[in-house]
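1. sequence and predicted structure, then a few things I'm wondering about:
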Amino acid sequence: MADRPSTPLLDTVHTPADLRALPRTELRQVADELRAEVIDAVSVTGGHLGSALGVIELTVALHAVFDTPHDRIIWDVGHQAYPHKILTGRRERIRTLRQKNGLSGFTRRAESEYDPFGAGHSSTSISAGLGMAVASELQGVPRNVVAVIGDGAMSAGMAYEAMNNAGAMDARLIVILNDNDMSIAPPTGALSAYLARLVSGPVYRGTREAAKNFVSKLPPFLHEPARRTEEFARSFFTGGTLFEELGFYYVGPIDGHNLDHLLPILDNVREAAEGPILIHIVTKKGKGYAPAEDADDKYHGVSKFNVVTGAQAKAVSNAPSYTNVFAESLIQEANDDPRIVAINAAMPSGTGLDKFGEVHPTRVFDVGIAEQHAVTFAAGLASEGMKPFCAIYSTFLQRAYDQVVHDVAIQHLPVRFAIDRAGFVGADGPTHAGNYDSAYLGVIPGMVHMAAADEAELRHMVATAAAYDNGPIAFRYPRGEGLGVDMPARGQVLPIGKGRIVRQGATIAILSYGTRLGEVLAAADKLAALGLNPTIADARFLKPLDEELVARLASTHDVLLTTEEGAIGGFGSHVATFLASNGLLDGKLRFRPLMIPDRFDEHSTQADMYAAAGLDRAGIVATALTTLGYDEAAMAAALGQIS
């Protein structure tokens, strides 16, 4: 505790009501202490730092002006909500952030009444806020609803769909556009702040309404010229024509770090009786912490770090990360094939395509947070003979499912899907878990679906995807480092739909799909110590399934287990369907699929999550013995022998 920053004023704030009880002259000190607390807390746990520091003043101002939790504040994505959590009764737990049994790294309805809507993916806040605003109106509950959305999230079409709907409904909704990167229209100092305050105030709005009433009495042919004159006069100074066209009353841009500007403007819009309002604030990611300001990309998400130096504590591994192996392998393929291009959706460094861009800058495309567009853009490229690699996290590819089916698969277009963060992702929890792509892609006709067992296999799968031109093909790989296997200098093209035997044995066969293979081999060693020598196979392909391999394993073993880093409906379900359809379950074979359980698992370490799912070596051994018929006593004796 002695090393923590001194926060005497923040120490008195346990809920937003305490904040609203303070003189507004003291809110600047609260913000300064809150910034110090966020920096110190995230240095202990890791997490999303830059975005949280960028909204310190905004968070203080929102809770000082609005009557939360009665009034609703919705934080888009949610990783900018750490200051909000501290001010809303969760400060004592803030150093459990993203830890097992600790606070979520995102907003969670189950965590606090101050989190009215959960968010891990971006661009949902305006839609959710509109729903809340309409519900409040229908129920006769007077309430302010505020949606805070970052400029990056405004690259997603869903945000504009929601704004278009809100404007057409004339709904009572406040949207705050946090402009921290795109710099749509930088503030111009005191004049900009004065104008924003002026146009948000009751005098201007009252005058504007009077003018509207006057115009309504003019001949109809003068209505449109009058409207355009008023809009032009205001946008000449303040901008915002796009948002006005969508039906929003635009205020801004204003300095999002200046409480003297934020507070009166929020006071004004709180009292406004008219429809949707958009407040455009300009902030800086990492504000107030020099290392984060100087490298906002590296401090967007951080591991534990030294507050004084900013140095992050990252574990040293001898094995390369799967993301880096993908990037380096794709660069190799692109060096020899000018038709290869790469696409990501606002995640260049997360997918490794920043490295690809350094080598092939004209052949990499960041489309923003627009996964639907990314997939159809890739389809367009493929239709003209290019070889697009669409690199998107498993959890984010869910947002483009219709495009995968309608625009890619039905047209048999050879789009290559590089699916990063497959399986459990650890601290980011259920919103980011990549558990479902095997199921949701595996049902699409003509889709090839592969999973890398290790980093060498991933290199082969990149080469295989580059060579494949007969339709869509996907390959998945997890977050983190590889297994430390020997790496080939260049990937080899794999025969489509063919797996491999890794270890030959008897009685038990374990067919692995993905990087559980390392745990499967460790489990095989433990079973061997009991006199059981299982056959281990790497499926490589979910679709097309290596039916010959599955049939051979099923007909020559008493027990067949499958393992995968995916949910029900994935690899094990495809194997079970084949076995049942071909009468291979009618004899002595006992089949058990091991998969991620049918539930949403809370954040923890990846290792703990796989252990809880029974997908670590201990769980695999236990399933094998249970399936062989070991009773409780025999199981305990066997496990004691090999522990």
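-> Yep, that arrived. Source: prediction; values computed, not measured.

2. make it CA atoms for all contacts and neighbour counts henceforth
-> Will do.

3. so residue 98: helix, strand or coil?
-> Following DSSP: H, G, I helix; E, B strand; the rest coil, we place residue 98 in the coil state.

4. for it, what are its contacts?
-> 45, 47, 104, 105, 427, 428, 429, 603, 604 (Cα atoms under 8 Å, 6 or more residues apart in numbering).

5. quick one: buried ones out of these?
-> 45, 47, 104, 105, 427, 428, 429, 603, 604 (16 or more other Cα atoms under 10 Å).

6. want to throw the residues you listed into CSV with distance to residue 231 and secondary structure?
-> What follows is these, written out as CSV (distance: Cα to Cα, whole Å; DSSP: H, G, I helix; E, B strand; the rest coil):
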residue, distance to residue 231, secondary structure
45, 48, helix
47, 42, strand
104, 43, coil
105, 41, coil
427, 47, coil
428, 44, coil
429, 45, coil
603, 48, coil
604, 51, coil
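
7. determine which two of these are furthest apart.
-> Using Cα to Cα, the two most remote members of the buried ones among the contacts of residue 98 are 45 and 429, lying 14.6 Å apart.

8. can you pull the contacts of the residue lying closest to residue 144 once chain neighbours are set aside?
-> Of all residues not flanking residue 144 in the chain, residue 71 sits nearest, at 4.9 Å (Cα to Cα, 6 or more residues apart in numbering). By Cα under 8 Å, 6+ apart, the contact list for residue 71 reads 143, 144, 145, 146.

9. give me the distance between the two termini of stretch 402-417.
-> Using Cα to Cα, to the nearest Å, the end-to-end distance of stretch 402-417 comes to 14 Å.

10. closest one of the contacts of residue 98 to residue 267?
-> Closest approach between the contacts of residue 98 and residue 267, by Cα to Cα: residue 105, at 29.6 Å.

11. wait, the closest one touches residue 79, no?
-> Yes: if you go by Cα atoms under 8 Å, residue 105 and residue 79 touch, sitting 6.1 Å apart.

12. so what sits against both of the two?
-> residue 48.

13. thought residue 512 was touching residue 451, still the case?
-> No: Residue 451 lies out of contact with residue 512 (Cα under 8 Å); the separation is 9.7 Å.

14. what sits in contact with each of the two?
-> Joint contacts of residue 451 and residue 512 (Cα under 8 Å, 6+ apart) do not exist.

15. where do the helices of the stretch 301-450 of the chain begin and end?
-> Assigned by DSSP state H, counting those that start in this stretch, the helices in the stretch 301-450 of the chain fall at 322-336, 348-351, 353-359, 371-383, 394-397, 401-403, 437-442.

16. next one for the comparison:
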Amino acid sequence: MNITPGPLLGKIETPTDLRKLSKEQLHEVSEELRQFIIDVVSVHGGHFAASLGVIELTVALHYVFNTPYDQLVWDVGHQAYGHKILTGRRDVFHTNRKYKGLSGFPKRDESPYDTFGVGHSSTSISAALGMAIASKYKGEADRQHIAVIGDGAMTAGMAFEALNHAGVANANVLIILNDNCMSIDPNVGALKEYLTDITTSPTYNKLRDDVWHMLGKLPIGKRFTRDMASKLEASLKGVVSSSSNLFEALKLRYFGPIDGHNIIKLVDTLQDLKDIPGPKLLHIVTTKGKGYALAEKDQTTWHAPGLFDKITGEIFKKVVETPQPPKYQDVFGHTLIELAELNKTIMGITPAMPSGSSLKFMMEQMPDRAFDVGICEQHAVTLSAGLATQGMRVFCNIYSSFFQRAYDQALHDVAIQKLPVVFCLDRAGVVGEDGPTHHGAYDIAYMRCVPNVIISAPMNEEEMRNLMYTAQLPTMQQPFVIRYPRGQGVMPEWRQPFKEIKIGTGRKIRSGKDIAILSLGHPGNFVTEACKELLADGLQPAHYDMRFVKPLDEALLHEIFSEFDKVITVEDAAITGGFGSAILEFMAQHGYKASVRILGIPDRIIEHGKPEDLHRECGYDATGIAKVAREMLKDKITVTA
């Protein structure tokens, strides 16, 4: 389906074309850009509400600043669709997040306008400050550096670390705080309350009015001189003391709050701020999903709704007549409530992903026992550790990719102290369209080397429930990792009675004599399908669901290597240092000799695409597994005419 841009947007190939327009035409450009995103995302899918909320800001930034010479850094990148469309990618935007198409996030090797690759939150200020310091060192006094960060991303400790440095770095950096009270779910914490106070306080509104009068905003905009900048600084500190303004206390010149949907005011403000040297922060207030009523009303649902009818707002769901397996995240969410009803010490923690992790169910039913701590993975882990010291059994749910950000806390605060925190790592393995910043490829490798930690992965929903049940038993007194993928499981009838799983034990799925295939986690279902293909070839594969990568089921491995000289390992994780590596280590330690092939995520960055495309590319889908088995058993295959 061809989607035609509006008459002004259709002529904009780069921001240079945008700058040829009059300021009065920018409102129409913004409306055309907003409608183009609605049209494309409704048909092709992708993130939605975040970009709609910053349309005017995006247009204003590229209109005022000389991008890409002036460095524009987006935080997270969910909101960068307008940026991509205005910077030469309009005609291929329909490939966004598709296999071999545009990335859903800014990406340095995709465009010179994407100055920094993003995907995880709260990196923009650090990156832009680094660029600004480099420009200062190189004598590029005219170069601007802009970080756009949301109030949700501002909750992370890294953002405050960067603010703390920016205030004393004397570098030319502009931080734009996009305040919409949302990340994916509603924002939480004291910072949200503080920003709300700023936007509603008469004192701050008086500050804003004083500033804009000084800038000549009422009624005619004027350019801002260094002398006026000095007066502005005095005015700011006269109206609000440094002790009452967080950003001023960090030695950042604070401006705002202003309406982030008033394109003329945004342009005038940014033009004035260009002439103010040093670190500064502009606070804008926006509405996530702006311009699409349903997205404004329900911003969580419309963060990434999938395909929908833009007229009626109907979100298209796949129609199925038979009962379907649940998503693994929902198995976690509902099972945790069942366990919490049995065990009063259970608590749940998530860093800003209550919907994505399905901890929202417990937060609704047991609000005193489940907490969203904001985009603060490090805090989430050490908070869990603190709770564990007091006898609480904490299920800390973090996406595998985000768990990387709390590695030190997992090691230092949990593992060394041998605290029984249960880490439920959602989105383990390739996650699909979000791509390399979100693939949960590395958790096995970086946790397997940590002492005291149990690492497990369920092949199906029943195993997941039983692992969760086992992890909270009083006898479990050490960290316990349960990793599971994004998306659906395989069991429509998944609510089975709880059973304890003996730590470090696997199970034989099927017997065979020609080759042993060892799987960890959900890819065991791919092996099941591969075995059907191999049986059709007259081959007899054995399949083992190992369940644990640490500790390994050594008794089962001794049995396997005593019977088989050809072995395949399968995992939805990086093969370097992963499950297959653990099997090779066992084999070497015990003097076994066998031909072993490790299937999983290869030692390279895997781009975005549907999970099935990525499994096929990496060679560990059912077809890939069967292919490798045939190669290893080529002497046994009977060739018929």
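-> Everything's here; your move. Fair warning: this is a prediction, and the values are worked out from it, not measured in the lab.

17. now for the corresponding residue of the first structure for residue 435 of the second structure: which residues touch it?
-> Mapped onto the first structure by TM-score structural alignment, residue 435 of the second structure lines up with residue 429. For residue 429 of the first structure, the contact set (Cα under 8 Å, 6+ apart) comprises 98, 104, 601, 602, 603, 604.

18. do residue 314 of the first structure as well
-> Contacts of residue 314 of the first structure (Cα under 8 Å, 6+ apart): 303, 304.

19. any idea how far residue 343 of the first structure is from it?
-> Note on residue 314 of the first structure: its distance to residue 343 of the first structure, by Cα to Cα, is 28 Å.

20. Three-state assignment for residue 128 of the first structure, please.
-> Applying three-state DSSP: residue 128 of the first structure is helix.

21. neighbours around the nearest residue to it once chain neighbours are set aside, how many?
-> Spatial nearest neighbour of residue 128 of the first structure, excluding adjacent residues (Cα to Cα, 6+ apart): residue 117 at 7.4 Å. Residue 117 of the first structure is flanked by 21 other residues according to other Cα atoms under 10 Å.

22. with residue 640 of the second structure instead?
-> Residue 640 of the second structure has 4 neighbouring residues, counting by other Cα under 10 Å.

23. could you grab the helix/strand/coil label for it?
-> Classification of residue 640 of the second structure using three-state DSSP returns coil.

24. against residue 388 of the second structure, how distant is it?
-> Relative to residue 388 of the second structure, residue 640 of the second structure is positioned 63 Å away (Cα to Cα).

25. alignment lookup: residue 604 of the second structure to the first structure.
-> Using TM-score structural alignment, residue 604 of the second structure lines up with residue 599 in the first structure.

26. wait, isn't the residue nearest to residue 128 of the first structure in contact with residue 106?
-> No: counting by Cα under 8 Å, residue 117 of the first structure sits too far from residue 106 to count as a contact (10.1 Å).

27. tell me how far the ends of stretch 451-468 of the second structure are from each other?
-> The first and last residues of stretch 451-468 of the second structure sit 21 Å apart, counting by Cα to Cα.

28. in the first structure, what range does stretch 328-345 of the second structure match?
-> Using TM-score structural alignment, stretch 328-345 of the second structure pairs with 322-339 in the first structure.

29. what lies in contact with the matching stretch?
-> 340-341, 350-353, 355-356, 359, 385-388, 420, 455, 458-459, 462-463, 466, 477-482, 490-491.

30. sorry, back to before: and which of the contacts of residue 429 of the first structure is nearest residue 272 of the first structure?
-> Minimum distance to residue 272 of the first structure across the contacts of residue 429 of the first structure is 34.1 Å, recorded for residue 104 (Cα to Cα).

31. how close does the closest one sit to residue 35 of the first structure?
-> Relative to residue 35 of the first structure, and taking Cα to Cα, residue 104 of the first structure is found at 19 Å.

32. which secondary structure elements does the strand ranked longest in the second structure sit against?
-> Assignment by DSSP state E gives strand 566-574 as the longest strand of the second structure. Counting contacts by 3 or more Cα pairs under 8 Å, 6 or more residues apart in numbering; DSSP states H and E, strand 566-574 of the second structure is packed against helix 443-448, strand 515-519, helix 579-589, strand 595-601.

33. quick one: which of those is nearest residue 236 of the second structure?
-> Between those, helix 443-448 lies closest to residue 236 of the second structure; by Cα to Cα that is 47.4 Å.

34. what's the closest one in contact with?
-> Outside helix 443-448 of the second structure, the residues that touch it by Cα under 8 Å, 6+ apart are 400-401, 403-404, 428, 453, 455, 549-550, 573-574, 576-579.

35. give me the mean distance between that helix and the first structure.
-> Helix 443-448 of the second structure, aligned to the first structure and superposed, deviates on average by 0.8 Å (mean Cα distance after the TM-score superposition for the first structure).

36. distance from that helix to the middle of the chain?
-> 19 Å (Cα atoms, centre = their mean, to the nearest Å).

37. and for the counterpart of residue 247 of the first structure in the second structure, the neighbour number?
-> Using TM-score structural alignment to pair residues, one finds that residue 247 of the first structure aligns to residue 251 in the second structure. By the other Cα under 10 Å criterion, the neighbourhood of residue 251 of the second structure contains 21 residues.

38. and what of the one 10 residues further on?
-> Other residues near residue 261 of the second structure number 20, with proximity taken as other Cα under 10 Å.

39. how about residue 201 of the second structure?
-> Neighbours of residue 201 of the second structure using other Cα under 10 Å come to 12.

40. same check on the one 3 residues further on?
-> For residue 204 of the second structure, the tally of surrounding residues (other Cα under 10 Å) stands at 19.

41. got the contact list for it?
-> Going by Cα under 8 Å, 6+ apart, residue 204 of the second structure touches 198, 240.

42. give me the three-state assignment for it.
-> With three-state DSSP as the criterion, residue 204 of the second structure reads helix.

43. measure the residue in the second structure that residue 582 of the first structure lines up against to residue 555 of the second structure for me?
-> Taking TM-score structural alignment for the superposition, residue 582 of the first structure sits opposite residue 590 in the second structure. According to Cα to Cα, residue 590 of the second structure stands 12 Å off from residue 555 of the second structure.

44. check residue 617 of the second structure too.
-> With Cα to Cα as the criterion, residue 617 of the second structure and residue 555 of the second structure are 34 Å apart.
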